[in-house]
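Participant: sequence and predicted structure, then a few things I'm wondering about:
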Amino acid sequence: MGKIMAVDYGKKRCGIAVTDDMQIIASGLDTVETKDIFVFLQKYFSQNTVDAIVVGLPTDLKGNLSEIEGDIVQFIEKFKTEYSAVEIHRFDERFTSKMASFFISQSGKSKKKREEKGLIDKVSATIILQNFLEQKQR
């Protein structure tokens, strides 16, 4: 059994989280510049077995898609071309950045560290993945 990876896709950065090989626990992995995402994925996939990815679905409170959805769709299309054997799932990412900021603030990290956007992206990806795993178990 391989890992499941979550991607919190953004215009500048992508937060990345992965599960353990048993697909039980989600852990933050890294934050990658969006322009370098496929270089990162190629290296990671060459060293690890990944069965599926979960890509955040950015919606507002009314369920309308965010403007970045067009970029995410392009990312997914390219991903399908390069990694056709890997399943792709979408998962609602509403409130994950706010939740990530809250969890980071509760962690005792310094103010400078709490405001670091890359950390928020990585924690957001972890929240997306953990929520996906919980829903999958139901």
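Facilitator: All right, it came through fine.
Participant: from here on, contacts and neighbour counts on C-alpha atoms
Facilitator: OK.
Participant: show me where this protein has strands.
Facilitator: 3-8, 13-19, 26-33, 50-57, 87-92 (DSSP state E).
Participant: another one to put next to it:
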Amino acid sequence: MARILAIDFGTKRTGLAVTDEMQIIASGLTTVETKLLLQFLKEYTAKETVELFLVGEPKQMDNTPSESETHILPFITKLEKAFPKIPIKRVDERFTSKMAFQTMIDSGLKKNQRKNKALIDEISATLILQSYLYSK
């Protein structure tokens, strides 16, 4: 089997998470500067087989798209062009940043460590991926 890669897209940084080859465990991969994201994904997919990209879909409480969706849609177009053979699915990402922050508290990270926004993005991507795996 191949891996599933989750993307928590941000205008400055993007958190990434990936499954193991059996698609059982979701693990944080890294956080990448968004301007370097496509290049990172090209290098990653040259080394690892990825069968699906999951892209977080930010929504308001009333289920309408959040304003950050206007930044995500152009990225998805670029992603489709760069990787025409890898399908893309969207996953509701409401509350993932809050859950990521709570995960950091629960795991005993000190206040200084919890200010690491890159880590929050990576954990958020992991939560997006984990929710997808649970729904399968």
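Facilitator: It's in. This is a predicted model, so every value here is computed, not measured.
Participant: quick one: TM-score?
Facilitator: With the length set by TM-score structural alignment, normalised by the length of the second structure, the two chains reach a TM-score of 0.98; 136 aligned residues with a Cα RMSD of 0.7 Å.
Participant: re the thing from before, just say which of the strands of the first structure is most tucked in.
Facilitator: Counting by mean count of other Cα atoms under 10 Å, strand 3-8 has the highest mean neighbour count of the strands of the first structure, with a mean of 27.
Participant: neighbours around Gly108 of the first structure, how many?
Facilitator: 10 (other Cα atoms under 10 Å).
Participant: got a list of what Lys35 of the first structure touches?
Facilitator: Shown in contact with Lys35 of the first structure (Cα atoms under 8 Å, 6 or more residues apart in numbering): Lys12.
Participant: picking up where we left off before, can you lay out the strands of the first structure as TSV showing distance to Ser124 of the first structure?
Facilitator: Listed next are these as TSV, based on distance: least, Cα to Cα, whole Å:
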stretch	distance to Ser124 of the first structure
strand 3-8	7
strand 13-19	7
strand 26-33	9
strand 50-57	9
strand 87-92	11
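Participant: who wins for proximity to Ile104 of the first structure among the ones you listed?
Facilitator: Proximity to Ile104 of the first structure, assessed across the strands of the first structure by Cα to Cα, is greatest for strand 26-33 (12.5 Å).
Participant: by contact count, what packs against that closest one?
Facilitator: Applying 3 or more Cα pairs under 8 Å, 6 or more residues apart in numbering; DSSP states H and E, one finds that strand 26-33 of the first structure contacts strand 13-19, helix 117-137.
Participant: what's the angle from that strand to strand 3-8?
Facilitator: Counting by axes from the mean of the first three to the mean of the last three Cα atoms, to 10 degrees, strand 26-33 of the first structure lies at 50 degrees to strand 3-8.
Participant: what does strand 26-33 of the first structure correspond to over in the second structure?
Facilitator: Aligning strand 26-33 of the first structure against the second structure (TM-score structural alignment) gives residues 26-33.
Participant: give me the mean deviation of the matching stretch from the first structure.
Facilitator: Here the mean offset of stretch 26-33 of the second structure against the first structure after fitting is 0.3 Å, by mean Cα distance after the TM-score superposition for the first structure.
Participant: returning to what we had before: which one of the helices and strands packed on strand 26-33 of the first structure is the most hemmed in?
Facilitator: strand 13-19 (a mean of 25).
Participant: what is that one packed up against?
Facilitator: strand 3-8, strand 26-33, helix 117-137.
Participant: hmm, try it at 10 Å
Facilitator: strand 3-8, strand 26-33, helix 37-47, strand 50-57, helix 117-137 (3 or more Cα pairs under 10 Å, 6 or more residues apart in numbering; DSSP states H and E).
Participant: mean deviation of that strand from the second structure?
Facilitator: So strand 13-19 of the first structure averages 0.2 Å relative to the second structure (mean Cα distance after the TM-score superposition for the first structure).
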